[in-house]
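[1] got a predicted structure here, sequence first:
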Amino acid sequence: MIPSLLVQLNATREQLVKEIELLNNRQFNQKADANSWSIAQICHHLALVEASTIKAIAWGLSSQETTQPERLDVQKITDRTTKLAAPKIVEPTDKPFEVQDMLTLLSETREQLTSFLLGIADPSLLAKKAVKHPAFGPLALDQWIEQVYLHEQRHIEQIQESKTSVS
């Protein structure tokens, strides 16, 4: 289970890096409008989501309760017609970022997530335990992992759109 999830996580991250690595710092930090996030803020949000996901899964694994949580359609997180508000804990900062610093941060959070996942003693528990997700409610821990790359795909689309409005 974990190896296939890591393949998906890595493929999506490679796509994200390709979208941002050639931007200059001005393009990276420019907002399309006052109500939008800059590409830098989108990336910061993704790094924060990844770090929060580790905490959520660790908390869920430490729970004594095992159930057979309902399987949810986490694919719907890629539907950008539904606006989602980011919880405070994963809201990006307003301060500007340099592209290279963000690439480093994204690499670090992905390394942390990968190491954490590979260190899970009993991966079968990921399908037997759930933690409340801000968008889905109670969500099986393995689906928390799946939503990381699906959520990233959602924001890659947003970055692609933002790139057309920043020059």
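    Great, that's in hand.
[2] switch to C-alpha atoms for all contacts and neighbour counts from now on
    OK.
[3] for the protein, what spans make up the strands?
    130-133, 137-140 (DSSP state E).
[4] does anything pack onto the last one? Which helices or strands?
    Pointing back at strand 137-140 there. On a contact count with 3 or more Cα pairs under 8 Å, 6 or more residues apart in numbering; DSSP states H and E, strand 137-140 meets strand 130-133.
[5] buried sites along the strand it packs on?
    Across strand 130-133, burial judged by 16 or more other Cα atoms under 10 Å covers 130-131, 133.
[6] show me the contact partners of it.
    Strand 130-133 has contacts (Cα atoms under 8 Å, 6 or more residues apart in numbering) with 56-57, 59-60, 67, 69, 137-141, 144.
[7] Serialize these to TSV and add fields for distance to residue 35.
    TSV is the format used below for the contacts of strand 130-133 (distance: Cα to Cα, whole Å):
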residue	distance to residue 35
56	29
57	32
59	34
60	34
67	41
69	36
137	27
138	30
139	30
140	33
141	32
144	28
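[8] about what we covered before: make a markdown table out of the strands of the chain and add distance to residue 81.
    What follows is those, written out as a markdown table (distance: least, Cα to Cα, whole Å):
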| stretch | distance to residue 81 |
| --- | --- |
| strand 130-133 | 20 |
| strand 137-140 | 20 |
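[9] so for residue 114, which of those strands sits nearest?
    Closest approach to residue 114 among those (Cα to Cα): strand 137-140, 18.1 Å.
[10] okay, pairing it with this:
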Amino acid sequence: MTPQSINAYKTATHNFLKQLEVFNEQQFNTVPFEGSWTPAQVADHMYKSQVGLPQVLTGNTEAAHRKPDANNEVIGNIFLDFNTKLKSPDFILPSLQPLDKAEMLSNYYSKADEIENTAQELDGAEVCLDFALPVMGTLTRTEWLHFVTCHTIRHTRQLENIHQQMSL
């Protein structure tokens, strides 16, 4: 994987976790406004969306017959369009139960380290065959890391908006 891809992922993850840490324990499980997730639910959704990524990256692959980042622009256009509300797939919907902030942060930090360490060792041009997205199909390792980076940026912005609403 390229150093640029790794650094973009690290920066997005750092910003997400920094924003998550601004919420106190009470705010962490508080719905800020009707129709919103709590900060805990955003964290849970993000964790669930990344928990299987190391296995996808190290699973069955094949050589790509396209540029390793061919889908990056489309991925960015989807996730970085903050005016469009996206619907989460059911399997990564967050828990409705209150969550422990310290435990969530610890789990997230561990998973982020695992993803970063896994990605550094791999060829970004390989297509991951063990998981396909509904519309886009299979992605290269480079595209997967870009997907997670853009998804993280999107939800960092969501946390910023939640914090702003809670501060009013």
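    Received the coordinates, thanks. Small disclaimer: the values here were computed from a predicted structure and weren't measured.
[11] which helix is the longest one in the second structure?
    Longest helix of the second structure, by residue count under DSSP state H: helix 141-166.
[12] and that one, how far from the first structure on average?
    Mean deviation of helix 141-166 of the second structure from its aligned counterpart in the first structure after superposition (mean Cα distance after the TM-score superposition for the first structure): 1.0 Å.
[13] for that helix, packing partners?
    Partner elements for helix 141-166 of the second structure (3+ Cα pairs under 8 Å, 6+ apart): helix 3-21, helix 39-50, helix 72-79, strand 126-128.
[14] what comes up buried for the first one?
    By neighbour count on 16+ other Cα under 10 Å, the buried set for helix 3-21 of the second structure is 5-6, 8-10, 12-17, 19-20.
[15] neighbours around residue 69 of the first structure, how many?
    Using other Cα atoms under 10 Å, the number of residues around residue 69 of the first structure comes to 16.
[16] quick check: it touching residue 126?
    No - assessed by Cα atoms under 8 Å, residue 69 of the first structure is found out of contact with residue 126, at 10.0 Å.
[17] anything in contact with each of these two?
    Contact criterion Cα under 8 Å, 6+ apart; residues shared by residue 69 of the first structure and residue 126: residue 140.
[18] what sits against the residue nearest to residue 8 of the second structure when sequence neighbours are not counted?
    Excluding the flanking residues, the one nearest residue 8 of the second structure by Cα to Cα, 6 or more residues apart in numbering is residue 149, at 6.7 Å. Contacts for residue 149 of the second structure (Cα under 8 Å, 6+ apart) come out as 8-9, 12-13.
[19] any chance of these in TSV, plus distance to residue 96 of the second structure?
    TSV is the format used below for these (distance: Cα to Cα, whole Å):
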residue	distance to residue 96 of the second structure
8	31
9	28
12	26
13	24
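[20] now, which of the residues you listed sits nearest residue 82 of the second structure?
    Checking those one by one against residue 82 of the second structure (Cα to Cα), the nearest turns out to be residue 12, at 15.8 Å.
[21] number of residues surrounding the residue nearest to residue 162 of the first structure when sequence neighbours are not counted?
    Using Cα to Cα, 6+ apart and skipping the chain neighbours, the partner closest in space to residue 162 of the first structure is residue 32 (6.5 Å). The tally of other residues near residue 32 of the first structure (other Cα under 10 Å) stands at 16.
[22] over to residue 51 of the first structure?
    Residue 51 of the first structure has 17 neighbouring residues, counting by other Cα under 10 Å.
[23] please apply the same query to residue 79 of the second structure.
    21.
[24] right, and it touches residue 155 too?
    No - Residue 79 of the second structure is beyond contact range of residue 155, at 9.3 Å (criterion: Cα under 8 Å).
[25] pick out whichever of the contacts of strand 130-133 of the first structure sits closest to residue 94 of the first structure.
    Comparing those against residue 94 of the first structure with Cα to Cα places residue 56 closest, at 25.0 Å.
[26] that closest one: what's it in contact with?
    By Cα under 8 Å, 6+ apart, the residues touching residue 56 of the first structure are residue 131.
[27] can you list the buried residues of strand 130-133 of the first structure in JSON lines and add distance to residue 167 of the first structure?
    Compiled in JSON lines, these are given as follows (distance: Cα to Cα, whole Å):
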{"residue": "130", "distance to residue 167 of the first structure": "43"}
{"residue": "131", "distance to residue 167 of the first structure": "41"}
{"residue": "133", "distance to residue 167 of the first structure": "36"}
